[in-house]
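1. Fold the following, please.
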Amino acid sequence: MVRLSLAAVITAAQAGQVISFPTDTLPALAVQPDQAAQIYRLKQRPSEKPLILMAATAAELWPFAQGSPEDQAQWNAIANQYWPGALTLVLPASDRLPAAVNPLDRSSIGLRIPACALARQILAETGPLATTSANRSGEPALLDPDAIAAEFPEVTVLAEDPWPDPSGLASTVVRWQADGQWQVLRQGSIVLGEV
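-> Predicted coordinates:
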């Protein structure tokens, strides 16, 4: 079980190691995007389930998506309304997306800025990270840092005590469609009618 200081967790992430930290929804496993294969191995996660990119600011995420100026204006509008927050935007991916983040489909990428100051503090130092919930694939999300450290002894878990309380509810995931509409892929705390 490895629980380390904020500085040590940031250093581990910068070195390409998998880390865990709290977010506003569920605690995250996170790693540099080009190292995302580590998370698939740790979680025993099927390769058809992509990871999402989290960052501290929208400006760091937009280069991973590509669309027309009109599309981008709509993406900015929804991001300005709901970020930081529990909304993941699935957008057409640019060629900047490392294949390891979405191994079977390089055409799209999920993007989010968490509404957790501690998470954004880490992300501000590491840059965008490939993230997912802290659990083995198919099992319930782990909410307690000690449980995460016990389940994933090779992961550097933030030792900050106490962790901010997560909502325990995964983010709402919406996909941008060619007709300029949003399709809800997963319902979370942000309700469809609000999007």
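
2. all contacts plus neighbour counts: C-alpha atoms, from now on.
-> Will do.

3. Now do the strands in the protein.
-> Using DSSP state E, the strands of the chain run over 2-4, 19-21, 28-31, 52-54, 87-92, 108-112, 129-133, 156-158, 172-176, 182-186.

4. need those in CSV with distance to residue 61, can you?
-> Formatted as CSV, these follow (distance: least, CA to CA, whole Å):
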stretch, distance to residue 61
strand 2-4, 27
strand 19-21, 19
strand 28-31, 15
strand 52-54, 7
strand 87-92, 11
strand 108-112, 7
strand 129-133, 10
strand 156-158, 24
strand 172-176, 15
strand 182-186, 19
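
5. Here is the second sequence; please produce its structure so I can put it next to the first one:
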Amino acid sequence: MPRVAGVESIAMAEVFDCSDSSQLLSGTRTARRAIGQGALVVLPTDTVYGVGADAFSPEAVQRLLDAKGRGRQSPPPVLIPNTGTLAALAAEVTEPLEALAAEFWPGALTIITRANPSLSWDLGDTGGTVALRIPNHPLALELLQETGPLAVSSANKTGEPAARTAAIAQEMLGDSVAVYLEAGEADGSGVSSTIIDATKLTAEGGTIRILRAGGVSREAIVALLPQVTVED
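-> This is a model prediction of the structure:
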């Protein structure tokens, strides 16, 4: 892999076929080490492939944005391993927010909520918010259990289609990524997660705004939270 300034570097970029059990263990170990060193990793999720970095390393997050050709005005979402992490990262977990997490996580729903103000991270120009999701993919969840929250965006150059395999991601991102975990074509068939702005949810209800339609339908959200106003 390319040398990463300020951190110890892994010797070279590697691609692991995680359908091969002998490569799976070494692949996840190498990915975990790369994340710890501030490098980038491409990993499968239940929607599309993502490129991930340590969410608590501003330098690593900046490398992610640079790799995609994005600015700080487009902060990456954060993938988390379990709902317990939601309480640590969100400023407040209201009953409607908890219901969304319980119903649709792990799964294709990204929830934007107010971030815990005590967090020492820099994801970009977030305006005090954070976009959170638990992916429904065993390999992604295994890695997240070991690394903790990861800043993860779709594994593609900005403006290009989201990658459905690690090989396609590598064609776009090349040596900017240290480790590629290949697990076959993404089950989401190229469908990204639904993104909702839940910053105006209250204990009594409030409002949700759908910013991007995806794997979770508006109808499903309305059915779960009839007391909440859902806007497109």
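
6. just to revisit the earlier point, mind putting the strands of structure 1 into CSV with mean neighbour count and distance to residue 146 of structure 1?
-> Shown next, in CSV, are those (neighbours: other CA atoms under 10 Å; distance: least, CA to CA, whole Å):
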stretch, mean neighbour count, distance to residue 146 of structure 1
strand 2-4, 17, 8
strand 19-21, 28, 11
strand 28-31, 28, 13
strand 52-54, 25, 23
strand 87-92, 24, 27
strand 108-112, 24, 25
strand 129-133, 26, 15
strand 156-158, 26, 8
strand 172-176, 20, 26
strand 182-186, 15, 28
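
7. Tell me the counterpart of residue 94 of structure 1 in structure 2.
-> In structure 2, the residue matched to residue 94 of structure 1 (TM-score structural alignment) is residue 116.

8. how many other residues sit next to that match?
-> Neighbours of residue 116 of structure 2 under the rule other CA atoms under 10 Å: 17.

9. Just to check, it is in contact with residue 90?
-> Yes: shown here, residue 116 of structure 2 and residue 90 form a contact pair, counting by CA atoms under 8 Å, at 4.8 Å.

10. Tell me who's in contact with residue 52 of structure 1.
-> 101, 109-112, 130-132 (CA atoms under 8 Å, 6 or more residues apart in numbering).

11. repeat for residue 63 of structure 2
-> 39-40, 176.

12. For it, give its distance to residue 70 of structure 2.
-> Distance of residue 63 of structure 2 to residue 70 of structure 2, given as CA to CA, to the nearest Å: 10 Å.

13. Can you show me the helices along structure 2?
-> Counting by DSSP state H, the segments of structure 2 that form helices are 21-36, 58-68, 83-89, 95-104, 138-147, 166-173, 218-224.

14. Could I get the contacting residues of residue 224 of structure 2?
-> 99-100.

15. Map it onto structure 1.
-> Counting by TM-score structural alignment, residue 224 of structure 2 has no partner.

16. Tell me the spacing between the equivalent of residue 208 of structure 2 over in structure 1 and residue 65 of structure 1.
-> By TM-score structural alignment, residue 208 of structure 2 lines up with residue 182 in structure 1. Distance from residue 182 of structure 1 to residue 65 of structure 1, counting by CA to CA: 15 Å.

17. Can you tell me, leaving aside adjacent residues, what's nearest to the match of residue 94 of structure 1?
-> residue 91 (3.9 Å; CA to CA, 6 or more residues apart in numbering).

18. what sits against the alignment partner in structure 1 of residue 48 of structure 2?
-> Here residue 48 of structure 2 is matched to residue 26 in structure 1, going by TM-score structural alignment. Counting by CA under 8 Å, 6+ apart, residue 26 of structure 1 touches 133-134, 141-143, 166-170.

19. which one of those residues is nearest residue 120 of structure 1?
-> Nearest to residue 120 of structure 1 among the contacts of residue 26 of structure 1: residue 166, at 14.3 Å, using CA to CA.

20. burial count for the aligned partner of residue 8 of structure 1 in structure 2?
-> Applying TM-score structural alignment, one finds that residue 8 of structure 1 aligns to residue 30 in structure 2. Close neighbours of residue 30 of structure 2, defined as other CA under 10 Å, add up to 22.

21. My guess is residue 30 of structure 2 contacts residue 179. True?
-> Yes: under the criterion of CA under 8 Å, residue 30 of structure 2 makes contact with residue 179 at 7.3 Å.

22. Return the distance of residue 222 of structure 2 relative to residue 128 of structure 2.
-> Counting by CA to CA - residue 222 of structure 2 and residue 128 of structure 2 are separated by 26 Å.

23. Repeat that for residue 39 of structure 2.
-> To residue 128 of structure 2, residue 39 of structure 2 is 25 Å away according to CA to CA.

24. more crowded one of these two?
-> Legend: neighbour count by other CA under 10 Å for residue 39 of structure 2 and residue 128, higher for residue 39 (32 against 13).

25. need the contact list for residue 9 of structure 1.
-> 19, 156-158.

26. Columns distance to residue 125 of structure 1 on top of the residues you listed, output as JSON lines?
-> Below are these laid out as JSON lines (distance: CA to CA, whole Å):
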{"residue": "19", "distance to residue 125 of structure 1": "13"}
{"residue": "156", "distance to residue 125 of structure 1": "16"}
{"residue": "157", "distance to residue 125 of structure 1": "16"}
{"residue": "158", "distance to residue 125 of structure 1": "14"}
